[in-house]
Structure formats: structure tokens, C-alpha cells
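Chemist: Predicted model and sequence below, questions to follow.
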Amino acid sequence: MKILIALTAMFFAFNSFSKMITKEVRYKMGDTYYKSQLVFSDKVPTNAPLVLMVPNWRGMTEGSLTKAKKVAANKYIVMLADVYGENVRPKNNDEAKVAATKMRSDVPLLRKATNKAIDILKEEGKKLKANQENIAAIGFCFGGGAVLESARSGKNLKAVVSFHGNLNTPDPKDAKNIKASVLVLNGAIDPAVPKEQIADFEKEMNEAKVDWQFVNFSGAVHSFTNPEANRKGRSEYHPVAAKRSFIMMNNFFDEVFN
């Protein structure tokens, strides 16, 4: 918790000359209501890119909102996406595991919920005069897998970034639908992403001729961008890998968004 407080303090000190605006966005898909959070700076330029952010398995937490603000800075309009539904707010890891497992076991629903959030982000972006062509989706852990599935569904995205996310998918042939450039940021010793999964992902991307990059961070395991992760050797914050990963994401966006 102390690390999270320090990270938050440094972030707001860095952005002391701008005000971060947060707007709750409620919408419906089928019979389920969702409640996402739109985040942007009052200094964000006209024609700014749009970035959907799917959080880790804990969903819509204060920590995820803080991370969304860090991603937005003064450059992007970010929507922290609720893909569970507004009545599902895990209070601990056990509840998060149940919620995430349910979604991962129904990939069509996961894709649909993620893609719906992208459509809502575009609608909100129009009101802010954002660039409707420069759209990215990023995700962390469970969210990393979610945005990769959105790309595999053929969603019209410029860029997709997965931070320590799962790489496996029910049908690797769906990669032929990917329109986005893909950046995967992975912990080199992450026990949740075995070498076999990485090899299968590389084969999947190559066979589909996707524009993709894969980066392994030495010494990093799962959840390396999460200041609250403290399960040694399994799910653990790695400040160096975290810092480098966000720099790589921004450089990637600069290239793809031109």
C-alpha cells in the first residue's frame, strides 16, 4: 500500500499543472449494465488518440483508476473498461478468480464485452473531438488476454498492448482477423505464462502475418506493473520492468499513431 501511495503521489506531482477529469460511463449490453470510467486531462489536445484499458482480474479498483490516469497523462483519452458488469466488483482475489474464470471460459462473451466498451469509448471520444482512427486497447493480466481476444475478433484497432497477460486462445486461427499492431510485455520468469504458451503465441502470430512484438523483462514475474502485487516469485511488482514497459507502450503508440 505504501508503494501505491508513493506512486500516486509522484504521478500527481508530475501532472501538477493539469487536472485529471474522471467521468462515469454507464451503458447496457443485453440485460447487463456496465459502469466504466473515462479519464483524460484538461490539457489533452484535440484529436487525441483513444485508449481502452481493461484492468486485471480485480476489475474496477482505485489502483486500476490510478493506473488509467498515469496512462492518459496529457496525451490520451482513456476508458477504464468494466467487462464484468456493474454488479460484479470482486472484493478479494478469490472473488476475482471466479469472475475472471467465468469470462475466460466464455471467450465470445469476453470479446463482446470488450468490443462494446471500445464502441462506447468511441462515442465518448466524439464528444471530446478525439481521433476516431487512432484507437488502442491495452490490458493487464486478465485484461491483457481480453484485449488480445478483441484483436482476434477483428475489432478495428490500431494498436494492442498486453501487460503480463495470458496468451492462449481457443482457436489460434482467429489471429487472421487481427488488424492491429500488437505489443506483448511479459515477465521473463512468469510462471503463469509458460514457454509452451509463448511458443504457441509466436506461431499463431507468424502464421497470421500479424505485425507483432514480444518483450521479456528479466527477473519479472506476473503482475510486474502492480504496486500491490507481493506474492514472491509468482505475482510481484517489479519497478524497473514497470517503468520500461510504460515507456515502450508510449513509444509504440508514437510509432503506430504517427
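Modeler: Nice, I can see it.
Chemist: Every contact and neighbour count from this point should use C-alpha atoms.
Modeler: Noted.
Chemist: The helix or strand encompassing Phe11: how far from the chain's middle?
Modeler: Phe11 belongs to helix 2-14 when assigned by DSSP states H and E. Computed by Cα atoms, centre = their mean, to the nearest Å, the chain-centroid distance of helix 2-14 equals 20 Å.
Chemist: List the buried residues in it.
Modeler: Neighbour counts over helix 2-14 (16 or more other Cα atoms under 10 Å) mark Leu7, Thr8, Phe11, Phe12 as buried.
Chemist: ok, now stretch 28-48?
Modeler: Applying 16+ other Cα under 10 Å to stretch 28-48 flags Tyr34, Lys35, Ser36, Gln37, Leu38, Val39, Phe40, Ser41, Val44, Asn47, Ala48 as buried.
Chemist: take the one below as the second:
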Amino acid sequence: MRMLRGWCVGTLLFAQSVFSAGQAMAAEDVPLVNRLEGPQVVTETVTYRANGEEHVGLIARDAKAQGRRPGILLVHEWWGLNSYARKRAEQLAGLGYVVMAVDMYGGGRTAEHPKEAGAFSSAVMSDWPKAESSFNSALAVLRSRPEVDGERMAAIGYCFGGAVVLNMALTGAPLKAVVSFHGSPSIAVTEPEPFAGRVVIQNGAADTLVAQEDLDKLVATFQSLETRTTLIQYPGARHAFTNPESDAKAAKYDLPLGYDAAADSASWQVMLNLFNEVFKTPKKSVKT
């Protein structure tokens, strides 16, 4: 398994198993009619307040699905809540989850130039208490939805968003799992707390924007808190390996980015199999 680098007892076995075929959700959680006819993904813009400011997020869900389903918070790259983040939210919604794409910048702001994106993301991460409050405001919005099971929640993030969700895990957030895709491993939380859920960090082995020593420090921090953590590194994959738009941005702005279809597909399946595991509903006992 040269493509995987793992830490923690049992991590490598987990990393191997997640590549097996798996369903996004347990079969009993998805009505048969939906599986036969396919989903009907609908989206809606949601405006919410955080730290006295207006934020503009997106809710994506399957209108055919019935009952309360797991909720997923999705945090965007440093470009902001753009079309890529929206597409990922819709993709997850099509698998039966209720997804909220979070607006961490406020006002629905997005960036086109790297300098602007860097300024936006740095402003957020330099004031972690405010960032945490913004995330928790979005979490409250998603949890309040009638179709969401508030006991089955997770968060995923890309690049900048990866840093946000990893730091939320370090706050002990009430989530079943956190998954980072090519996220920054910088620790912004001053007093990390134990996290009861699972943490999966997915990084490109050829990512020059992420230092190995920072990854090691992050994993060691989670280990010290006895958090079950997996780090998977994909050989040859560069920063932003999940985003098909990365090559164009790399060429336009001379950035060390690159799309990697194999790593994109594998990392997505890792996430889905993890969700299938942590969101399983306990079987009801049958009295005889």
C-alpha cells in the first residue's frame, strides 16, 4: 500500500478497507422507490446571521427522500462558496444527505484572484473564535432543519475549508466525522479538546503548499487527544487535486495546483465509506 501513509493503531487497515465498494448510506435509510427512480436534488439559498454579519449559504437535499437524514456541513476552498462547492453539495445531496454549503466569508463573497482569496482566508483563520462562531451558526441552521437528524452530523472541507473543519474537530464539535481534502494542517485552536468522532485527512503527496512537519504535528495533536485519526497521502497528487478547475487556475495564476482524477475518485469513496460507517443506525431488537 505505497499510496497510503497511516498513523494510529488500525489506521492502515482502515485506509485499505475504505477503497472497497460501498454505499453512501445504509440501505435501510433510503426508501426503495428513491433507489429505483433516482434522486430529485433541490437547492435553496439560506441567509443566516453570525457575529452580527449576514452569511449566505446553500442547502442541497433530495426532495424525494423521506424521514430525517444525516446532515453534512461543507466548507469551501479559499475561493469562497463558488460553483465548485455548490456542485459538491449537490453531489452529496444526490446520495441522500442534507448538505449545507457554508459561507465562511460572509455576504456570499467569493474571490477570483489568489491575493484576494488569501486575504479572505487569512482574515478568517487569524480570528479563530470568530471563525468557530461562524461555523457553529451554520451548524445550528442545518441542525434545525426538519429533515435533518441532529445526532448524525459531519463536516467536510476543501483547502481552506479543510483547515476549518479540522480545527472544529479540535474544539470537540458535536460531529460524527470530519474529512479534509487537501486542507491546511495549521492549528488555530489554542486549547484543543478531545473529539469523539472520526478524523480523516486526505492530502496529495506532491502538495508543495502543505509541509509534512505540519501534518505530523496535527496528527500528533489528535493522537494526544485520543482521537481516531487517519492520514492518507496520494502519490503524485498536488494541491486542490479534487477540483477539475485546478489546472486552469494553475496556468492562469502560476500556482502549484493540479487536478488528479484518480485521487479525486479515491478520496471521495473514502469519505462515503466513512459516512456509511459512522451514520449507521442501530438495529432494533425484535422480541420473540
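Modeler: Looks like it arrived, so ask away. If you're wondering where the values come from, they're calculated on a predicted model, not measured in any experiment.
Chemist: Any idea what the TM-score is?
Modeler: With the length set by TM-score structural alignment, normalised by the length of structure 1, the two chains reach a TM-score of 0.87; 240 aligned residues with a Cα RMSD of 1.8 Å.
Chemist: hang on, the earlier thing: what does the helix holding Phe11 of structure 1 contact?
Modeler: Residues outside helix 2-14 of structure 1 that contact it (Cα atoms under 8 Å, 6 or more residues apart in numbering): Gly63, Thr66, Lys70, Pro227, Glu228.
Chemist: before we move on, the earlier item: select, from the buried residues of stretch 28-48 of structure 1, the two members most distant in space.
Modeler: Tyr34 and Asn47 (26.5 Å; Cα to Cα).
Chemist: mind listing the helices for the stretch 151-258 of structure 1?
Modeler: Taking DSSP state H, counting those that start in this stretch as the criterion, the stretch 151-258 of structure 1 contains helices spanning 195-207, 239-257.
Chemist: Which stretch among these approaches Leu183 of structure 1 most closely?
Modeler: Of all these, helix 239-257 comes closest under Cα to Cα, at 7.8 Å.
Chemist: so that closest one aligns onto which residues of structure 2?
Modeler: Mapped onto structure 2 using TM-score structural alignment, helix 239-257 of structure 1 spans residues 261-279.
Chemist: Just give me the longest helix of structure 1.
Modeler: Longest helix in structure 1, counting residues (DSSP state H): helix 107-127.
Chemist: so what does the helix or strand following that one touch, helix or strand wise?
Modeler: Sequence-wise, the next helix or strand downstream of helix 107-127 of structure 1 (DSSP H and E) is strand 135-140. The contact analysis (3 or more Cα pairs under 8 Å, 6 or more residues apart in numbering; DSSP states H and E) places strand 135-140 of structure 1 against strand 50-54, helix 142-152, strand 159-163.
Chemist: So which bit of structure 2 is strand 135-140 of structure 1 matched to?
Modeler: Under TM-score structural alignment, the match for strand 135-140 of structure 1 is residues 153-158.
Chemist: How about stretch 183-192 of structure 1?
Modeler: Taking TM-score structural alignment, stretch 183-192 of structure 1 hits residues 200-209 over in structure 2.
Chemist: what do you get for stretch 21-32 of structure 1?
Modeler: With TM-score structural alignment as the criterion, stretch 21-32 of structure 1 aligns to 42-53.
Chemist: quick check, distance from the matching stretch to the centre of its chain.
Modeler: Worked out by Cα atoms, centre = their mean, stretch 42-53 of structure 2 lies 19 Å from the chain centre.
Chemist: What lies in contact with it?
Modeler: Contacts for stretch 42-53 of structure 2 (Cα under 8 Å, 6+ apart): 54-63, 90, 106-107, 130, 133-134, 137-138, 141.
Chemist: gap between the residue nearest the centre of structure 2 and Val219 of structure 2?
Modeler: In structure 2, the C-alpha nearest the mean C-alpha coordinate belongs to Ile156, at 0.7 Å (Cα atoms, centre = their mean). Applying Cα to Cα, to the nearest Å, the value for Ile156 of structure 2 to Val219 of structure 2 is 17 Å.
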